[in-house]
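Enquirer: sequence unknown, structure follows:
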């Protein structure tokens, strides 16, 4: 049985610049950057839990904040101004994922 993949909006607020860079690099490998601290992630509920757990190990939980919300998808977001997606659309790992996302966004 295949688990359903969903979209999630992931955002962080990290006080220490070194921790912030570490988490940012980690999320860029696994999610689509929208802004400096905001990402879209596509995966199963188990995948987002693993992503959040791994990223949380890089945080100081007394100072930092990491959150994820289920969303309909990037095409449902209202975006104005300069964002990272407009500069260069880069998705992690699977190249087909980029093409599907790009086609889906353009069809809206």
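Expert: All right, it came through fine. Everything numeric in this text was worked out from a predicted model, so none of it was measured.

Enquirer: going by C-alpha atoms from here, please, whenever you check contacts or count neighbours.
Expert: OK.

Enquirer: where do the helices sit along the chain?
Expert: For the chain, helices defined by DSSP state H occupy the ranges 17-30, 45-56, 84-87, 95-106.

Enquirer: packing partners of the longest one?
Expert: If I follow you right, that is helix 17-30. In terms of contact count using 3 or more Cα pairs under 8 Å, 6 or more residues apart in numbering; DSSP states H and E, helix 17-30 is assigned the packing partners helix 45-56.

Enquirer: the helix it packs on packs against which elements?
Expert: Counting contacts by 3+ Cα pairs under 8 Å, 6+ apart, helix 45-56 is packed against helix 17-30, strand 65-71.

Enquirer: and that helix, which residues are buried?
Expert: Residues of helix 45-56 classed as buried under the neighbour-count rule (16 or more other Cα atoms under 10 Å) are 45, 48, 51, 52, 55, 56.

Enquirer: adding another structure so you can compare the two:
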């Protein structure tokens, strides 16, 4: 059985940061600079953890892996659907929601830029 995870990281060294980012692009959906959405089995999660342990420097870097509920609302604030439409559609599908409008709410009036 697969579970959806949010993987976030803060990597101190630029070289390690690039390696982690390249690796994660092969694993999940790149949502923001250091944030990925991944659907993984338990075995894949363990493999991800082991691989990341080899890519980072534990005394300098920080990686967090958060399991997400199987059915969740996804809210996106800011640039709107045209800026991340593909990623949001994939994120919605990762949660099992076929109708993206039910899963994603945009609030452009909150964007102060």
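Expert: That came through fine. Everything numeric in this text was worked out from a predicted model, so none of it was measured.

Enquirer: residue 105 of the first structure - nearest residue in space that isn't next to it in sequence?
Expert: Excluding the flanking residues, the one nearest residue 105 of the first structure by Cα to Cα, 6 or more residues apart in numbering is residue 75, at 5.2 Å.

Enquirer: residues contacting the one you found?
Expert: With contact set as Cα atoms under 8 Å, 6 or more residues apart in numbering, residue 75 of the first structure has these partners: 104, 105, 108.

Enquirer: quick one, what contacts the residue in the second structure that residue 19 of the first structure lines up against?
Expert: Aligned against the second structure by TM-score structural alignment, residue 19 of the first structure finds its counterpart in residue 16. Residue 16 of the second structure makes contact with 55, 56 under the criterion Cα under 8 Å, 6+ apart.

Enquirer: just the one 10 residues further on next, same as before
Expert: Contact analysis of residue 26 of the second structure by Cα under 8 Å, 6+ apart lists nothing.

Enquirer: how much space separates it from residue 20 of the second structure?
Expert: 10 Å (Cα to Cα, to the nearest Å).

Enquirer: so what's the residue most central in space within the first structure up against?
Expert: What sits nearest the mean C-alpha location of the first structure, by Cα atoms, centre = their mean, is residue 39, with 2.8 Å. For residue 39 of the first structure, the contact set (Cα under 8 Å, 6+ apart) comprises 9, 10, 11, 27, 31, 32, 33.

Enquirer: grab the nearest non-local neighbour of the equivalent of it over in the second structure.
Expert: Aligned against the second structure by TM-score structural alignment, residue 39 of the first structure finds its counterpart in residue 36. Ranked by Cα to Cα, 6+ apart and with sequence neighbours excluded, the top spatial neighbour of residue 36 of the second structure is residue 30, at 4.6 Å.

Enquirer: just the buried residues of stretch 74-83 of the second structure, please?
Expert: Within stretch 74-83 of the second structure, the residues that count as buried by 16+ other Cα under 10 Å are 76, 81.
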